[in-house]
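Peer 1: the following comprises the amino acid sequence and a computationally predicted model.
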Amino acid sequence: MRRRTLLSSLTALTAAALVLTGCGAKAKDDPSPAGGAWSYTAGDGKTYTADKTPKRIIAHAYAAKALMEFGIKPVGIYADGKVGADVGLKGVDFTGVTILGEEWGKIDAEKAVTLAPDLIVADWWPVEKVYSGQEEGVEDSAKKLAELADVVGPAQGDSIVGVIEGYAKLAESLGADPSVIAAARGKFEEAKTRFQAATAAKPNLTALAIGPYDNTYAIAVPKYAPELLDFQKWGLKVIDPQKPDPEFPYWESLSFENADKYQPDVLLFDDRNHPGNQEKLAAQPIAKSIKAYAAGAMTTWPAYWLHTYSDYTAQLDRLTAFIQGADENIGD
């Protein structure tokens, strides 16, 4: 269970990639810009510069959504699943944008060559030390995308706000209107204030973020889920599971027989797989032993996809209303 490998011959692709790479931005380990017309310090710690501001951008779908909120539209995107079914891409108009892949680890790199990109944009994942779309396990041909132009983007860290701000900074460097960014940021700050007021009124409310699937009761580890870390910082007591999986510490995986190990006041289901994951738990005899489930104290959490101020504003307001109606004594 992840947070969330084309063609047999790549001779022509490799040749084209080498030509296009020479036209792209240049990375420098030294964080000081070298006087280029465009510069951006990415999540990998490198500063990228170019003589001209990049215009032809290929982006991971979530990164594309972030840029588009600020008026920067890519020429191509690649997604981890079907664009129309992805909860994190609802409402995005990708008309005129070439879709290069709708399955994790698969990117049509030959089609990407025809787009002549001068920049690739995606999240940097510090745990894996790689950008989205270049992780271990993706198809070799998908990795050829990084040969077409430099890959940049903000790092996932201990706050979604940091990721969004990283994209705002990148968008501004690419020509976004600062006033549009400021307006979106202001609405978000108001929503955050409302969320904090709701949690302050329920200081003992505990929550468990879960993603039941197959034969596993998966519990999210806030350390690797920046939205959950934000909720903790803003007053919601999201439970930290005791024994994260050694090989993939984003989760603690329990058998359903042990699913009542933690007794929170509310359950937060991974919204990427909802309602299927809630139905999975409902089918288990143990469900009635989980007090929050028995009480119907359940909602969803925005799992790993938040990249824009508008989405975060909407999610915080939804959760604020839920918290205001929650009982902080269920898990006792």
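Peer 2: Received, thanks.
Peer 1: going by C-alpha atoms from here, please, whenever you check contacts or count neighbours.
Peer 2: OK.
Peer 1: list the contacts of the closest residue in space to N277 that isn't next to it in sequence.
Peer 2: Using CA to CA, 6 or more residues apart in numbering and skipping residues adjacent in sequence, the residue nearest N277 is P212, 5.1 Å away. With contact taken as CA atoms under 8 Å, 6 or more residues apart in numbering, P212 is in contact with A218, I219, N277, Q278, K280, L281.
Peer 1: and the last one, what element?
Peer 2: In other words, L281. helix 276-282 (DSSP states H and E).
Peer 1: neighbours around the closest residue to K52 other than its chain neighbours, how many?
Peer 2: The shortest distance from K52 to any non-neighbouring residue, by CA to CA, 6+ apart, is to A37 (5.4 Å). A37: 13 surrounding residues under other CA atoms under 10 Å.
Peer 1: next one for the comparison:
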Amino acid sequence: MSHIRSRHRSRGVLPGAGLTSGGLTRRGLLGAGGALALGALISACGGESGNGSGSGGGAWTFTDDRGTKVGVKARPERVVGYVGTAAALYDFGVDRQLVGVFGPTRLRVGRPDPQAGNLPVDRLEVIGNAFGEFNIEKYAALRPDLLVDNMFIQNELFYVPAESKDKIFALAPSAAIAAGAVALPRPIERTAALAAALGADLKSAKVTAAKARFDKAAEAVRAAAEANAGLKVLAASTSPDLFYASSPGKNTDLIYLKELGVDLIVPDKVGQDGYFEELSWENAGKYKADVIMLDSRTQALQPKDLGSKPSWKDLPAVKAGQVVPWQPEPRFSYEGGAPILEALATSIKSAKKTG
């Protein structure tokens, strides 16, 4: 994960993902709604659990996206997770089992980081709030039954420091959700499968309503892209020294948007992991975009920070006032994904071509 780590340290975009899921067709996926359809999706994704109850009455297993069959004596009751993974599980109904998180959880002013979603941050132990921070002593003290995380690069758990991963993995089994080179619905489905294995009720009104909203939002993006055909969109992030052009061949949400018909610009010189192309600020205008989706996370520079960059002001999308927030690391739940799609559909529908 060295490439991603260096990107994070330079305050740039972190990875997303790519391909369509399993044998499910795009239309079939978008048209599936309600509890029965959601249950079918989970089964198709291969999530599994043993006969354990919430009180730990039997063996528990889950096959994660490394192909690892995680097995413990009883359903995990004390779960620690990367903040984005934990937030998505919480949206699906996993609550009391969550005891600790790591990754961007609290802002400097003390409020929850947007990546924490709806998590009850105040009752969770934060064992690391930034990249490279993972307090093993605090983690051990939580007596974890399971570590959950997203995986943007195969077999590398996000925000788990490579130099101490062996010590961390020795304390509890781990389950990873693939979030690189898969389209947005796939990690949502897999997170739902893990949530169900942990005892969440995917037939609840909250979850089925969120899925219906997500499906409706996806169709709104498709309709907006069709109505405004030819509109060029670039996903990007910025740091003091570099402008990052992100690839819809790797980032999970971008691949899905491309499937929905959004005309996303494809950088031609992406780095070794395939997520983005690094451009000097002098070359920030290499790709002519009508709309720029700009990384809105706390570690990335925002439009208010870019006033000193003449090349930023000269970009056609900036001149046209067509810069919209982008979350390169979406929360992998229907509840987390729906507002993102809704906002983008609105932006695409109202945007004007600049050329």
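Peer 2: Right, received. Where do you want to start? Fair warning: this is a prediction, and the values are worked out from it, not measured in the lab.
Peer 1: if we can go back for a sec, any idea what the residue nearest to K52 of the first structure aligns with in the second structure?
Peer 2: Matched to the second structure by TM-score structural alignment, A37 of the first structure sits across from A59.
Peer 1: is it correct that that match is in contact with N51?
Peer 2: Yes - taking CA atoms under 8 Å as the definition, A59 of the second structure is a contact partner of N51 at 6.1 Å.
Peer 1: by neighbour count, which of the contacts of P212 of the first structure wins?
Peer 2: I219 (27 neighbours).
Peer 1: give the contact list for it.
Peer 2: L208, A209, I210, G211, P212, P241, W251, E252, S253, L254.
Peer 1: just the buried members of the residues you listed?
Peer 2: Among the contacts of I219 of the first structure, those classed as buried by 16 or more other CA atoms under 10 Å are L208, A209, I210, G211, P212, P241, W251, E252, S253, L254.
Peer 1: and the fifth one, how far is that from R185 of the first structure?
Peer 2: P212 of the first structure sits 34 Å away from R185 of the first structure, taking CA to CA, to the nearest Å as the criterion.
Peer 1: just the last one next, same as before
Peer 2: Applying CA to CA, one obtains 39 Å for the distance of L254 of the first structure from R185 of the first structure.
Peer 1: then the first one?
Peer 2: According to CA to CA, L208 of the first structure and R185 of the first structure sit 28 Å apart.
Peer 1: thinking again about what came up before, closest one of the contacts of P212 of the first structure to V97 of the first structure?
Peer 2: Set against V97 of the first structure, the nearest of the contacts of P212 of the first structure by CA to CA is N277 (31.8 Å).
Peer 1: ok, now which ones touch the aligned partner of the closest one in the second structure?
Peer 2: Here N277 of the first structure is matched to Q302 in the second structure, going by TM-score structural alignment. Counting by CA under 8 Å, 6+ apart, Q302 of the second structure touches T238, L294, D295, S296.
Peer 1: among the residues you listed, name the buried ones.
Peer 2: Using 16+ other CA under 10 Å, the buried members of the contacts of Q302 of the second structure are T238, L294, D295, S296.
Peer 1: so what does the first one match up with in the first structure?
Peer 2: What that stands for is T238 of the second structure. That one, T238 of the second structure, aligns with P212 by TM-score structural alignment.
Peer 1: state the next helix or strand along the chain beyond the longest helix anywhere in the second structure.
Peer 2: Taking DSSP state H as the criterion, the second structure has its longest helix at helix 205-227. Next along the chain after helix 205-227 of the second structure, taking DSSP H and E as the criterion, comes strand 233-238.
Peer 1: next, count neighbours for the closest residue in space to Y256 of the second structure that isn't next to it in sequence.
Peer 2: In space, and not counting its chain neighbours, Y256 of the second structure is closest to A183: 5.2 Å by CA to CA, 6+ apart. For A183 of the second structure, the number of neighbouring residues by other CA under 10 Å comes to 27.
Peer 1: ok, A183 of the second structure to P310 of the second structure distance?
Peer 2: From A183 of the second structure to P310 of the second structure the distance is 35 Å (CA to CA).
Peer 1: go on, G321 of the second structure?
Peer 2: From G321 of the second structure to P310 of the second structure the distance is 15 Å (CA to CA).
Peer 1: what's the match for P264 of the first structure in the second structure?
Peer 2: With TM-score structural alignment as the criterion, P264 of the first structure matches A289.
Peer 1: having no further points to raise, I will conclude here.
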